[in-house]
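Asker: only geometry, no sequence info:
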C-alpha cells in the first residue's frame, strides 16, 4: 500500500527536509498587519521578528480547506492513502478541519491527532521560556536530563506569533 505523509510547517520541518524525507508540507498562514504570509515561503524569520519588534499586529490562521483537499486529491491520484499530521487539536482548529474534510474520502485519508503532542509542545514552550529567562544552554539542558537525548530548535513562525522572539522548543526523547 503506497501512503503519502502530509504535515504542516508547525511540525518544524523545512521544505528542504520534507523533500528529503518524502513528506508533503502545507505552509501555515499567518497575518502581519492584515497581510497574509505563508510560513517558509514569503517571510523570513528575520523579517518576521523585525515586524514584531515594530509592534505589528500578528495573528495566525489555518490552511484553507481547498488547499488541503487539493493536495489530498493530487496525492490520491498516485497513492492509496494519505496520512495527515496537522497541528494537534489541543493547539489549533486545523486538526478538526482536516478530520471533517477526511470524512469525504472513504477512509483513504487518516488524520492523526495525538493530544499528548499538544501537551508536550505546550510544556516545551513554557519550559523554553523558563530556560530562556534563566539563560540555559543546550549543554545545561542535557546535564539536567542525562538519560535523554536533548535537542533545542527554533520554533516555527506560526508558533512564534504567540510566544514572541527568542522562544525555543526543547524536546527530550528517550530511546526504548
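Answerer: Great, that's in hand. Because the structure is predicted, anything quoted here is derived from the model rather than measured.
Asker: from here on, just use CA atoms for contacts and neighbour counts.
Answerer: Fine.
Asker: how close does residue 75 get to residue 19?
Answerer: 14 Å (C-alpha to C-alpha, to the nearest Å).
Asker: let's bring in a second model and compare:
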C-alpha cells in the first residue's frame, strides 16, 4: 500500500496519504491494506460496512456518532472536495471537545482515520462530492446521535461563508454540554 501516516492535534486521528502511481493513462492507488493499516496507523480493526454518499455544494453532514456500537471510520473523497472534521467526545480524554479538520479531495487522495469515541462530520466545498467510508461497526439508528455543527463551545472553524444545508437530524443536533458522550 505504501502509505504515509501523519498524526493530527488529536493523536488518535490520523491523516493517511496513499502512494499514487500516475501516468498519461490516469492513476492507481491502493485505498486500503489491512496489514499496513494495522502496522502504520497502529489500529488493528475489522471493517464491517462500506458507505458511499454524494452531496451538493454546501451540504453539511454531522456531527454524527453512535453512543452504543461506536464506529471507527476510514473516510475519503473520490469526487470533489470536503472539509472533514473529527471531534473528541470522550469525557476522560485530555482532548475532550477539541476538533481536527482537513480538506479531503479527489485530487489530494488523503484519507482520515477517525476512531470510535469521536463525532464526525463534513461540509461539501465543491459543486458536488462523493464521500466513501469504511466503518468498524454497523449502523444502528437507535444509537445514532448528532452534535450541533456550530456549537460555540467546540468552535469548529468551518471554511464556509454561507449557511449550510442540513438534514433535520443535524439541525436538531445537541450542544456538546447536553449530548450523550463517552466516558
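Answerer: That came in fine, so what should we check first? These numbers come from a predicted model, not from an experiment.
Asker: next, the TM-score between them, please.
Answerer: The TM-score (TM-score structural alignment, normalised by the length of structure 1) is 0.29; 86 aligned residues with a C-alpha RMSD of 5.3 Å.
Asker: rewinding a little: looking at residue 75 and residue 19 of structure 1, which one has more neighbours?
Answerer: Ranked by neighbour count (other C-alpha atoms under 10 Å), residue 75 of structure 1 and residue 19 place residue 75 first, with 18 against 12.
Asker: touching, that one and residue 23? I think so.
Answerer: No. Residue 75 of structure 1 lies out of contact with residue 23 (C-alpha atoms under 8 Å); the separation is 11.1 Å.
Asker: okay, and the common contacts of the two?
Answerer: residue 4 (C-alpha atoms under 8 Å, 6 or more residues apart in numbering).
Asker: pull the longest helix from structure 1.
Answerer: The longest helix of structure 1 (DSSP state H) is helix 115-134.
Asker: that helix: what's the following helix or strand?
Answerer: helix 138-144 (DSSP states H and E).
Asker: tell me what the helix or strand following that following helix is packed against?
Answerer: Next helix or strand after helix 138-144 of structure 1 toward the C-terminus (DSSP H and E): strand 149-154. If you count contacts as 3 or more C-alpha pairs under 8 Å, 6 or more residues apart in numbering; DSSP states H and E, strand 149-154 of structure 1 packs onto helix 138-144, strand 168-173.
Asker: and with 6 Å instead?
Answerer: strand 168-173 (3 or more C-alpha pairs under 6 Å, 6 or more residues apart in numbering; DSSP states H and E).
Asker: pull the number of nearby residues for residue 171 of structure 2.
Answerer: Residue 171 of structure 2 has 17 nearby residues by other C-alpha under 10 Å.
Asker: also residue 132 of structure 1?
Answerer: 14.
Asker: residue 52 of structure 1 versus that one, what's the distance?
Answerer: 18 Å.
Asker: over to residue 151 of structure 1?
Answerer: As judged by C-alpha to C-alpha, residue 151 of structure 1 and residue 52 of structure 1 stand 26 Å apart.
Asker: higher neighbour count, these two?
Answerer: residue 52 (18 against 14).
Asker: give me the neighbour count for the spatially closest residue to that one that is not a sequence neighbour.
Answerer: Computed as C-alpha to C-alpha, 6 or more residues apart in numbering, the closest residue to residue 52 of structure 1 that is not its neighbour in sequence is residue 58, at 7.4 Å. A total of 19 residues lie near residue 58 of structure 1 under the criterion other C-alpha under 10 Å.
Asker: can you tell me the closest non-neighbouring residue to residue 73 of structure 2?
Answerer: Nearest non-adjacent residue to residue 73 of structure 2 (C-alpha to C-alpha, 6+ apart): residue 135, at 4.7 Å.
Asker: go on, residue 122 of structure 2?
Answerer: residue 84 (4.3 Å).
Asker: can you map out the strands along structure 1?
Answerer: Per DSSP state E, structure 1 carries strands over the ranges 3-8, 23-26, 29-32, 35-38, 58-60, 81-85, 109-111, 149-154, 168-173.
Asker: a markdown table please, covering those strands and showing distance to residue 100 of structure 1.
Answerer: Output for the strands of structure 1, formatted as a markdown table (distance: least, C-alpha to C-alpha, whole Å):
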| stretch | distance to residue 100 of structure 1 |
| --- | --- |
| strand 3-8 | 16 |
| strand 23-26 | 17 |
| strand 29-32 | 20 |
| strand 35-38 | 23 |
| strand 58-60 | 20 |
| strand 81-85 | 12 |
| strand 109-111 | 9 |
| strand 149-154 | 31 |
| strand 168-173 | 30 |
